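K.L.:
need the 3D shape of this:
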Amino acid sequence: MHTSLFLVLAATFSGLVVRSVIGVKASTGFSVDLIHRDSPTSPFYNGSLTSSEILRKNALHSMDRLKHFQSLIEQNAIQSPVIPSGGIYLMKLSFGTPPVEYLAIADTGSDLVWIQCVPCPQCYNQESPLFDPQASSTYQKIPCGSDSCQALPRKQCTDTNDCQYLYSYGDKSFTVGTLSTDTLSFDSSDGQKTAFPTSIFGCGHNNQGSFRSPSAGLVGLGGGPLSLVSQISTQIDNRFSYCLVPRSASSTSKLLFGQEAIISRPGAVSTPLITKNPPTFYLLSLEGVSIGDKTAQAGSSQGNIVIDSGTTLTLLESTFYNNLESIVKEAIGADPVQDPDGTFSLCYGAGTNINVPEMVFHFSGADLHLQPVNTFRTNGDLLCMLIVPSDSISIFGNYAQINFQVEYDLQKQTVSFAPTDCTQQ
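P.N.:
Alright, predicted model coming up:
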């Protein structure tokens, strides 16, 4: 992993602890490798699975993720919608002093940073040793009355005034532990460790459900106050971006912060970032999707689609989807083939001579031209559209974002897209 990070001190931002830079200029920014869960470089990689099996597995995770986004938005709750086993990208980071390195899921759809800690009578098995707070000279527990503790969706005070959290997930998975601070550090490109002292994270002592090794926890990159992005917001110029490589690429994707996150190439388009409750989610306004001179209209609702790096497929509200599917069928002209598993709504025989059309997603103020790699994929003997209907909210998934640099400017409240060969980042 090639990363560069800042040294930081405590300051105050949005009622929480954030950091100011020591020794490294904030303007330089930093980058982190993102390892796709199913790539050969991933510890999750299962060489016995075919590409079709992997695609179907990820598609099912997309459906599950949709349900949790919907339930949390409807409840106006501030908690993580992530199904841990459905996390797509992994990143390396170290906790404590001296630093101990772990792999964790990087996710734009959740906030809390947490890791498994000792003592842990109810932890899932992981290959690396559990993090031991007593072995770290910089570990501290956060008091119950702090603003950080109050930002949790569920918390309680211990007899010693420590902040205990419960973070539950839609599939009944959960993590329970102590809200804490310690140094989070990353490997820089020159082989040195640079660090964020007093970073807020959950020290999980009871973690159950669909979590699995080798991931030792999660790194929340959402818009809520406890996320890593929010904690270091002022030090990264309120911006981050990522560039997702195609599934066939041997290189890793990149997660960029600060000045490195800025899109400098031509062809970028920007759309407003809509803020609603819960603040975790990054919402955009999608007006329609065009193929040639035909357009499927999405309606006039602001913030009607979640942009999410952890959902594989793009899911569109069913009426909107049906209109788009009709336009796709007309543009392709061939007879569709039913997916026997029912995972995908529109498929064609892989041996059929099909010209996949360019789709233009019309976000507010930004027309995004999606190529075939973003919208169709071979699934065994089928060629299937990576867009499916949703009976609730819409999600702009990570296949649709491949080979775009996607920049989140939290100061200007915009999301920008630039066509990019992400394998060259």
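
K.L.:
every contact and neighbour count from this point should use C-alpha atoms.
P.N.:
OK.

K.L.:
which residue ranges of the stretch 101-250 of the chain form helices?
P.N.:
Shown for the stretch 101-250 of the chain, the helices assigned by DSSP state H, counting those that start in this stretch span residues 147-150, 228-231.

K.L.:
and this one, please, so the two structures can be compared:
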Amino acid sequence: MCFKESVFGSCLILIAFACWFNAKSGEAFGTTFGFDIHHRYSDTVKEFLNLDGLPEKGTVDYYTAMAHRDHLLKGRRLATTTTNPPITFFGGNETLQIPSLGFLHYSVVTVGTPPVEYLVALDTGSDLFWLPCDCTNCARSFNVTRGKSVKLNIYSPSTSTTSAPVPCNSTICVRPQRRCSIRLNACAYQEVYLSANTSTTGILVDDVLHLGTDTDPQDPVDAPITLGGAKCNKPLLDFFFFSGFRCGIIQTGDFLEGAAINGLFGLGMDNISVPSILASKGFTSNSFSMCFDPEGVGRIEFGDKGSADQQVTPFNLRQSYPTYNVTVKQIAVEKNVTDIEFSAIFDTGTSFAYLNDPAYSVIAQGVS
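P.N.:
Okay, here's the model as predicted:
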């Protein structure tokens, strides 16, 4: 099955029918083959795709939808000639949900020169991209199934020719959670997360993130980014009072117990997040998209601005701590619908939904 655009810009669906053969004798039951062409809004396609909400053929709404779609297709075609196409991780845009690693969504990223791969958790609830760095106690592998394991690499600035520590006078170092390591002349950081006693501490370094266009084959895109290196085998106090660390200090809490054991990819709004860096350097527009499949496989793209006719939800921007915060106005538990308004953060780095009253009680009472 394939898709093709008509001369008018509307989408057609082509369904091919080949010859049928007798599997035992190899005798053909037909001597020719061909295919039928059906328009997207035809009754055949509507039945085949089981789509709801398409207008009835021959109605005013039908022709209005046709014209609207043609306009969008032409607009997208013109837009791709003037803006950069979406990009994703080099090697593909696939994301995976891994139950044994905290039910978070993961992807393989490639960093440094020569390039090295890391399996990182994707987190819209934080900004920093960090990797375990120069450590002896960090996880080196994890078991996928019985008898099969995946190797986990450890980042080391000394082995990447494109790596350099972020100096103390950098503008990104002037933040409450970052301070200067005078002895190393490098910007140090500490990030504390929602989960109890979970944090990462280290220094910031500049290096290259290897990306590619979301095409097949990919065109390589090497983007200079800032990331954090977190060491696993030093006590927290050493970080602030001693200079015997190189890349960072420790990971605590869930980062040592099965979640994001090979790094965390912050996708937040701060200027240090990778989407923000890509936009500021002109690689993509300041947007990205993530899709999640019920089976745990999804995809991610940077610079995806969506379509003009899609429904949108505005963010509640808080200047002190900008997050993907949205307003929820209604809760439905089976057929019971309750009008209730509260704000919530969309966070791919959190495995569970956390609700306060009265929203929590509405759901708890509805399922009891």
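
K.L.:
on that earlier part again, return the most buried member of the helices of the stretch 101-250 of the first structure.
P.N.:
Greatest average neighbour count among the helices of the stretch 101-250 of the first structure goes to helix 228-231 (a mean of 24), per mean count of other C-alpha atoms under 10 Å.

K.L.:
sorry, back to before: just put the helices of the stretch 101-250 of the first structure in a markdown table and tack on distance to residue 59 of the first structure.
P.N.:
Shown next, in a markdown table, are the helices of the stretch 101-250 of the first structure (distance: least, C-alpha to C-alpha, whole Å):
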| stretch | distance to residue 59 of the first structure |
| --- | --- |
| helix 147-150 | 35 |
| helix 228-231 | 27 |
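
K.L.:
these: which one's closest to residue 9 of the first structure?
P.N.:
Across these, residue 9 of the first structure has its closest neighbour in helix 228-231 (11.4 Å, C-alpha to C-alpha).

K.L.:
give me the stretch of the second structure that the closest one matches.
P.N.:
Mapping helix 228-231 of the first structure onto the second structure (TM-score structural alignment) gives residues 274-277.

K.L.:
ok, and what's touching that stretch?
P.N.:
Applying C-alpha atoms under 8 Å, 6 or more residues apart in numbering, the contact partners of stretch 274-277 of the second structure are 127, 129, 225-226, 266-271, 286-288, 302.

K.L.:
ok, those residues vs residue 89 of the second structure, which is closest?
P.N.:
Looking across the contacts of stretch 274-277 of the second structure and measuring by C-alpha to C-alpha, the closest to residue 89 of the second structure is residue 302, at 9.0 Å.

K.L.:
now that closest one: closest residue in space, sequence neighbours ignored.
P.N.:
Nearest residue to residue 302 of the second structure, sequence neighbours excluded (C-alpha to C-alpha, 6 or more residues apart in numbering): residue 288, at 4.2 Å.

K.L.:
who touches the corresponding residue of the first structure for that neighbour in this structure?
P.N.:
Aligned counterpart of residue 288 of the second structure in the first structure: residue 240 (TM-score structural alignment). Listed by C-alpha under 8 Å, 6+ apart, the contact partners of residue 240 of the first structure are 229, 255-258, 261-262, 407-409.

K.L.:
if we use 6 Å, what do you get?
P.N.:
Applying C-alpha atoms under 6 Å, 6 or more residues apart in numbering, one finds that residue 240 of the first structure lies in contact with 256-257, 261, 407-408.

K.L.:
then residue 316 of the second structure?
P.N.:
By C-alpha under 6 Å, 6+ apart, residue 316 of the second structure lies in contact with 325-326.

K.L.:
how about residue 3 of the second structure?
P.N.:
residue 13.

K.L.:
need the longest helix for the second structure.
P.N.:
For the second structure, the longest helix by residue count, based on DSSP state H, is helix 60-82.

K.L.:
following that helix, which helix or strand shows up next?
P.N.:
Under the assignment DSSP states H and E, the closest C-terminal helix or strand after helix 60-82 of the second structure is strand 87-89.

K.L.:
who are the packing partners of that following strand?
P.N.:
Using 3 or more C-alpha pairs under 6 Å, 6 or more residues apart in numbering; DSSP states H and E, the elements in contact with strand 87-89 of the second structure are strand 199-213, strand 297-302.

K.L.:
need these in CSV (columns: distance to residue 165 of the second structure).
P.N.:
Converted to CSV, these look like this (distance: least, C-alpha to C-alpha, whole Å):
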stretch, distance to residue 165 of the second structure
strand 199-213, 4
strand 297-302, 26
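
K.L.:
now do the buried residues in stretch 9-28 of the first structure.
P.N.:
Residues of stretch 9-28 of the first structure classed as buried: 9-10, 16-21, 26, 28 (neighbour count, 16 or more other C-alpha atoms under 10 Å).

K.L.:
state the distance spanning the first to the last residue of that stretch.
P.N.:
17 Å (C-alpha to C-alpha, to the nearest Å).

K.L.:
ditto for stretch 170-177 of the second structure
P.N.:
14 Å.

K.L.:
I'd say residue 167 of the first structure and residue 175 touch.
P.N.:
Yes. The pair residue 167 of the first structure / residue 175 is scored as a contact, 5.3 Å apart, by C-alpha atoms under 6 Å.

K.L.:
surely residue 363 of the first structure is in contact with residue 288?
P.N.:
No. The pair residue 363 of the first structure / residue 288 is not scored as a contact, 7.3 Å apart, by C-alpha under 6 Å.
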